[in-house]
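1. the following comprises the amino acid sequence and a computationally predicted model.
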Amino acid sequence: MSFELDGFDRDAFIASTLAEDLGEAGDITSQAVIPADARFTGTMASRDAIVVAGMGLAAAFFMRLDPTAQIQILTEDGASVPAGTALLRVQGKARALLTAERSALNTIQHLSGIATLTRTYVDAIAGTGAILLDTRKTIPGLRRLEKYATLMGGARNHRMGLWDAAMIKDNHVAVAGGIGEAVRRAVRAGIERVIVEVDRIDQIRPALDAGATWLLLDNMDPATLREAVATVDGRVPTEASGGVRLDTIRAIAETGVTYISVGRLTQSAPAADIGLDFASL
């Protein structure tokens, strides 16, 4: 039932999320309507076919408000389940469970929505050898969680932040005075991973000669991507990025690129339809 991620403070996240909902007065509806000694049992279930992500975190919300609650997690993160699947059962103090309900649902709906969309993209490029990556286009404060959800959907994580790899883009190049010079500066700084964005074939060799370790091929059509991959000739990994959609990703993957990054996995994924129905004991 535990939910632990490197760099993610679960307890602080739960506390701040509940505090946002409770305010100063607390759950005035449950306090007024539900007897203090009432107990509930509830089942959380998917209403659509989804890929599950965040079950342990959802359970932790209930446990925070009712440490004596009995919780049974019925499916694992990363599982693809049909509509109507029971995901979690919980039994405990009615007031506490009702108070935690929306925070738990918001979290698992958001994360499972990302995982579900990610799996759709992964399935679209199956068999091509290309690997799907997420991006830094995440909701502020939720990056670790959202990138966890893309992992559950079958993608790999790209950069976690500005600190774990250099990514030289057009604005960096403009200030540095050229791609080659920008890359050389990063190499001289001792940065091991130097990702360079290029949007023209003639930028590839200067980037490679200066020491780029990864090329991001930005907004190139499939024909140009094939030419770029041939020019790189396996010297470094290649990443197709920009304007990737579900109806175009297969053709992009078939150009031979190593990776394809998709911002909409975290930026535009719809929430999964998951409900929680309670009954009195």
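-> Cool, got the structure. None of the values given here were measured: they were computed from a predicted structure.
2. okay, CA-based contacts and neighbour counts for the rest of this
-> Will do.
3. distance-wise, check the residue lying closest to residue 42 once chain neighbours are set aside relative to residue 64.
-> Excluding the flanking residues, the one nearest residue 42 by C-alpha to C-alpha, 6 or more residues apart in numbering is residue 278, at 4.1 Å. For residue 278, the distance to residue 64 (C-alpha to C-alpha, to the nearest Å) stands at 18 Å.
4. now the helices: where do they sit in the stretch 151-281 of the chain?
-> Secondary structure of the stretch 151-281 of the chain, counting by DSSP state H, counting those that start in this stretch: helices at 170-176, 179-188, 204-210, 222-232, 249-253, 264-267.
5. hang on, the earlier thing: next one: the residue nearest to residue 42 from residue 66, what distance?
-> From residue 278 across to residue 66, the span is 15 Å (C-alpha to C-alpha).
6. swap in residue 36?
-> Computed with C-alpha to C-alpha, the distance linking residue 36 and residue 66 is 12 Å.
7. try this one next to it:
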Amino acid sequence: MSAFPAQLSRLIVERAVTAALEEDLGLAGDLTSQATLSPTDMAIALLSSREAGVIAGLDLAAAAFRLIGDGVIFAAQVNDGDRVSPGDVVARVSGPARLVMSAERVALNFLNPLSGIATLTRRFVDAVEGTKARICDTRKTTPGLRAFQKYAVRCGGGANHRFSLDDAILIKDNHIAVAGSVTAAYKAAEAYAGHLVAIEIEVTTLVEFEEALAAGARVVLLDNMDNATLRQAVGLNKGRARLEASGGVKLDRVRSIAETGVDYISSSQITMAAPPLDLGLDVEILRK
């Protein structure tokens, strides 16, 4: 069964876009547009892709033009998650020229980087096609933009790891060091967690992995293991736990990781190293 399309809350979209518009307009507004354009000038603009990629962030772009003032119409020609080619029209924008010009940068500042994340995520997803592995993000995101960046990952066909520290328990190496052992850390988490709280534990060696399985772990993160070690872990697991590979995962290696038989592959690359997709707004001014 395919997943339903990703969706963003209108509340968080409008809150973020309002803050971005306030930052960009300052106290006096768009001086350049006020100085060069008449209040009666109208504009028609095409928002187009200049390279191949996957779109994400249309709701944010639409909100920028909607919130800038009355009379601007934003008509998307594609959906988030759609692939585009160079020259494809992503949206048509029309309305008072001053308003269109004033909202342009905020719209693109959301749309370009989010589409870049969706595009890179899709490349990772395409690279593991035919295996059972799912591509996941991490909490390595730009502060304040996590919800949007993780949304873009979903638009690219990826899956989300934790959104925040209160989503689930993820026992990492430093937790284990302080707790004293893999078993001690896992049992403490098990005693603390409610029945709906997931627990994952990170291991770096096969010895730690076997200890985690013996402690009852059902989700194990295999951190910075080479492919040979990952295959051994999959063999030792015998289907008891879901296995996530992480650490140093890049596009040129992700296929070979997937072929070891792990269930999930998480990478910070898709949110922290994705280049923005080149999208631009070409405007025609209609003077009265």
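-> Perfect, I can see it now. Every value quoted in this text rests on a predicted model; they were computed, and no experiment measured them.
8. still on that earlier bit, aligned partner of the residue nearest to residue 42 of the first structure in the second structure?
-> In the second structure, residue 278 of the first structure lines up with residue 283, judged by TM-score structural alignment.
9. cool, and residue 222 of the first structure?
-> By TM-score structural alignment, residue 222 of the first structure lines up with residue 227 in the second structure.
10. and residue 36 of the first structure, by the same measure?
-> That one, residue 36 of the first structure, aligns with residue 39 by TM-score structural alignment.
11. so who does its match touch?
-> Contacts for residue 39 of the second structure (C-alpha atoms under 8 Å, 6 or more residues apart in numbering) come out as 96-98.
12. ok, now residue 201 of the second structure?
-> By C-alpha under 8 Å, 6+ apart, residue 201 of the second structure lies in contact with 170-172, 186, 212, 217, 219-221.
13. counterpart of it over in the first structure?
-> Aligned by TM-score structural alignment, residue 201 of the second structure pairs with residue 196 of the first structure.
14. same question for residue 145 of the second structure.
-> Aligned partner of residue 145 of the second structure by TM-score structural alignment: residue 142.
15. what about that match, neighbour count?
-> Residues lying near residue 142 of the first structure (other C-alpha atoms under 10 Å) number 14.
16. ok, now how distant is it from residue 238 of the first structure?
-> To residue 238 of the first structure, residue 142 of the first structure is 27 Å away according to C-alpha to C-alpha.
17. what does stretch 226-235 of the second structure contact?
-> Residues from elsewhere that reach stretch 226-235 of the second structure (C-alpha under 8 Å, 6+ apart): 206, 209, 222, 243, 245, 256-257, 260-262.
18. and which of those residues is nearest residue 63 of the second structure?
-> Ranked by distance to residue 63 of the second structure (C-alpha to C-alpha), the contacts of stretch 226-235 of the second structure are led by residue 245 at 37.4 Å.
19. excluding chain neighbours, give the residue nearest to the aligned residue in the first structure for residue 127 of the second structure in space.
-> Counting by TM-score structural alignment, residue 127 of the second structure lines up with residue 124 in the first structure. Among residues not flanking residue 124 of the first structure along the chain, residue 250 sits closest, at 6.1 Å (C-alpha to C-alpha, 6+ apart).
20. now whichever residue in the second structure pairs up with the one you found: how far from residue 129 of the second structure?
-> In the second structure, residue 250 of the first structure lines up with residue 255, judged by TM-score structural alignment. With distances taken as C-alpha to C-alpha, residue 255 of the second structure is found 8 Å from residue 129 of the second structure.
21. same question for residue 212 of the second structure.
-> From residue 212 of the second structure over to residue 129 of the second structure the distance is 29 Å, taken as C-alpha to C-alpha.
22. which one's more surrounded, those two?
-> Applying other C-alpha under 10 Å to residue 212 of the second structure and residue 129 shows that residue 212 carries more neighbours, namely 26 against 12.
23. thought the more buried one was touching residue 182?
-> Yes - look at residue 212 of the second structure against residue 182 with C-alpha atoms under 8 Å: they come within range, at 6.2 Å.
24. ok, then the element right after the helix or strand containing residue 104 of the second structure?
-> Under the criterion of DSSP states H and E, residue 104 of the second structure resides in helix 97-127. Sequence-wise, the next helix or strand downstream of helix 97-127 of the second structure (DSSP H and E) is strand 134-136.
25. next, the mean deviation of that following strand compared to the first structure.
-> Strand 134-136 of the second structure, aligned to the first structure and superposed, deviates on average by 0.6 Å (mean C-alpha distance after the TM-score superposition for the first structure).
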